[in-house]
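take a look and give me a structure for this.
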Amino acid sequence: MSEDYGPSWSQRLQEALGSVRQLGGRAWMAAFGIAVGCAALVALLNIGHSAAQHTRQMFQRLGSSLVLVSIDTPGVAAPPVRLSLAALPPAIVAAAPLAVSVAAARLGEVREALMVAGSTPALAQVLDLQIHSGRALSRHDDGALHVLLGAALAERWQAKPGDRLQLDNYLFDVIGILAQRGANPMLPIDLDQTVLMPLSALGRLASAGEVSAVLARGDDRGELAAIAQQLLDDLQAQLPALALSVQLPAQLLASMASQTQLLRWSLAGTAAIALLLGGVGIMNVMVMNVSQRRREIGVRLALGARGRDIAGLFLLEAVVLAAAAAFAGLLLGLAAAWGFVWLTGWGFAFDVRSLPAGVGSSLALALFFGLQPALAAARLQPVQALRDD
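Down below sits the predicted model:
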């Protein structure tokens, strides 16, 4: 018998499309589960891929060799923290203390409570600070009432180098504007919204805070964990009565990665449940379809159709239904992933694996759950099928 026996594939596809349209609303309700599962899977892969890209970008922005040592100051009645960063381990390229406070600020007619940070000129090397306009702080500014403004703060206040900024009861000269930095979750301050001044000048403010952290940059050729431990030991020897803790970019990124993984597993569970429910729904629809078309099946068999032709017909209808649902799920999943990434402020990174994974899983489930009804239709005897009312 010729391999070309029976209708062509284009004819079979047209027939399957017509049959699916005649199934009515119950078929599309069954396909809804496939669409939701496919959408969850596509969203899962694209959100995870975007999160991985964001993590890599954040690792670069944090600085792979940045070390933060937090100092737990005891209280207002305790002696001030005194640090010597002159003799640090050789693996430390640069280190700078950081004290943070809040001050009442005024520039012209604008008044606002601002975050104020005091440090040394080494902070520029540690954080790779760039100047947008004016100049940076240097050792010659020690004790002087000179400040740098963060980019967002300067834009909001329309400030420029040469302005005079009142902080509490003192007037400070704005000598420079920092370039845009972006948020760094490792730092206790947002440099774009902060006033930066020499550490000695911070002591003049009424609400001046003590040194609460030490920022350091390690040698890229060294092991960052070992460098951090050396710095921690050195500072702990200077401050034996205080509690110190160290933070590394890898620790922060590991925490973010675990949260992302939890999100991915949650979405994976949703996708699996929705896909399974959609597959069961398609099987129920196909069982009902076979039951309603028994006379048609009997006529086809009596006219020479083979069992595999009947099975292929119903399998193709299940696949067409699942393919339509998968296509809708792809669009929904991409939209959901883009919306989630947009809300979190990440950059959307498309994962090419999401398309074959979403469509492939949907079609595989359609074949799996549509196989039993298709085989049941293929096993019908022509005489018995034709006798059914």
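
going by C-alpha atoms from here, please, whenever you check contacts or count neighbours.
Fine.

okay, and the residue sitting nearest the centre point of the chain sits in which element?
Closest to where the C-alpha atoms of the chain average out (C-alpha atoms, centre = their mean) is residue 51, at 3.2 Å. According to DSSP states H and E, residue 51 maps onto helix 25-62.

so which bits of that helix are buried?
Residues of helix 25-62 classed as buried by neighbour count (16 or more other C-alpha atoms under 10 Å): 27-55, 58-59, 62.

likewise for stretch 371-381?
Buried, per 16+ other C-alpha under 10 Å, within stretch 371-381: 371-375, 377-378, 380.

Proceed likewise with the subsequent sequence, for comparison:
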Amino acid sequence: MIDYNKVLCPAIKEMKPSGIRKFFDIAQQLEGVISLGVGEPDFKTPWLIRQEAISTLEKGKTCYTANAGLIALREEIAKYFQRTIHTSYDPNKGIIVTVGGSEAIDLTIRCLIQPGDEVLIVEPSFVCYRPIVSLCGGVPVVIETKEENEFRLTADELREKITDKTKLLVLPYPNNPTGAIMRREDLEAIAKVLKDTNIMIASDEIYSELTYSGKHCSIAEIEGMRERTIVINGFSKSFAMTGWRLGFLGGPKEIVSQMLKLHQYAIMSSPTVSQYAAIVAMHSCQKDIDAMRNEYNIRRRFVVDSFNKLGLKCFAPQGAFYVFPCIKSTGMTSTDFCEKLVYTKKVAVVPGDAFGECGEGYVRVSYAYSLNHLREAIKRIGEFLEDIKNGNVQ
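Okay, the predicted model is just below:
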């Protein structure tokens, strides 16, 4: 009889399951649940993109592509980087098409981090950074951002955490779960702290197109930062292409060439049909992005206003499609609040501490759902808060 405890890698056994998936699974098992828990656009992938995928299949263009991705797609991505963040990457040596933004994150961390290296992780943030660092033998060092700073990373917070073992800064903006963004002046202050170090940056910009206050600014745009930054992005959020599993990264060719080796062995190449479709997305679908952003912005204003009216203080996010209301006034932990809400009122949201300990006292609510969906959910949350007030929630 095999003792699986002796076979499994200790680091994987210690890894906690995603707090996001837990509440998604609960919502799937209950009848009539309104789920505001998953960060997935409710829009269909634009028709031009789907049409190209159908055409690609009809033509039988289903073989492997180059490891780094179709050169035509990498050229469009290079144009996209130049157009949006005014940064040049060589489509032949500086760009890799990945299986979602998730693979790009994994590639970046695994190719840079060795045992003992410290990785600065801004939190609250997406759930995957810490586990990947730990699997590499790296040491996650959390930088807790604060609501009074609109959950932006400050230069002082960064400086305080840097040691001679610091190898990488994970900079996830626009932010999941808070919806925070970094302004150019914030990034310039961060750049001053980093300029005389060897610290690399993993800039996760998957929500860059969903910015509601001006234009997204990447730290790669700031003088002296391009050479130390891996820019991570993808098609899932901005183009409503979550199931197509396609992302991309851009960075210095000296780093990207090494990342490509791991990508070759672990993945071979990203989905071929998705890549052909993504060329059309990059080239012809900016109007679709703009339309979706405008709709998200309407929902954003509605949800923020609604939570504040309910007495749950809610920071007004400027990016992504999440709000992060504070539930400390209820006297409940984030997990208790979410569990009782889903079982009594059948509304699923995610506890803030799923995104780091500093998220305790908050919940993440996605507004990537229709206004009718959101109105009904807000109504039920209001009823839940009344029940708490009247002592009817045990």
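
can you pull the TM-score for these?
For this chain pair, the superposition-based TM-score is 0.20 by TM-score structural alignment, normalised by the length of the first structure; 133 aligned residues with a C-alpha RMSD of 7.2 Å.

returning to what we had before: show me what the helix holding residue 51 of the first structure is packed against.
helix 249-292, helix 307-344, helix 354-378 (3 or more C-alpha pairs under 8 Å, 6 or more residues apart in numbering; DSSP states H and E).

wait, which of those helices is closest to residue 156 of the first structure?
helix 307-344 (23.5 Å; C-alpha to C-alpha).

give me the helices and strands touching the closest one, please.
helix 9-22, helix 25-62, helix 249-292, helix 354-378.

helix or strand: which one has residue 79 of the second structure?
Per DSSP H and E: helix 71-85 holds residue 79 of the second structure.

tell me which strands and helices that helix is in contact with?
Counting contacts by 3+ C-alpha pairs under 8 Å, 6+ apart, helix 71-85 of the second structure packs against strand 95-98, helix 272-284.

deepest-packed of the ones you listed, please.
Highest mean neighbour count of these: strand 95-98, a mean of 30 (counted as mean count of other C-alpha atoms under 10 Å).

give me the next element, helix or strand, following it.
helix 100-112.

packing partners for the next helix or strand after that following helix?
Remark: after helix 100-112 of the second structure, the chain's next helix or strand is strand 118-123, criterion DSSP H and E. Packing partners of strand 118-123 of the second structure (3+ C-alpha pairs under 8 Å, 6+ apart): helix 129-135, strand 139-144, strand 166-171.

isn't residue 157 of the first structure up against residue 110?
Yes. Applying C-alpha atoms under 8 Å, one finds residue 157 of the first structure in contact with residue 110, separated by 7.4 Å.

okay, the two: which has more neighbours?
Neighbours were counted for residue 157 of the first structure and for residue 110 using other C-alpha atoms under 10 Å; residue 157 has more, 16 against 8.

who touches that one in this structure?
107, 110 (C-alpha atoms under 8 Å, 6 or more residues apart in numbering).

one step back: could you look over the helices and strands packed on strand 118-123 of the second structure and pick the most buried one?
It is strand 166-171: most buried of those by mean count of other C-alpha under 10 Å, with a mean of 23.

I'd like the next helix or strand past that strand.
helix 184-194.

the inter-axis angle of the very next helix or strand once past that following helix versus strand 118-123?
Sequence-wise, the next helix or strand beyond helix 184-194 of the second structure is strand 200-204, with elements assigned using DSSP H and E. Put simply, strand 200-204 of the second structure runs at 30 degrees to strand 118-123, going by axes from the mean of the first three to the mean of the last three C-alpha atoms, to 10 degrees.

no more questions from me, cheers.
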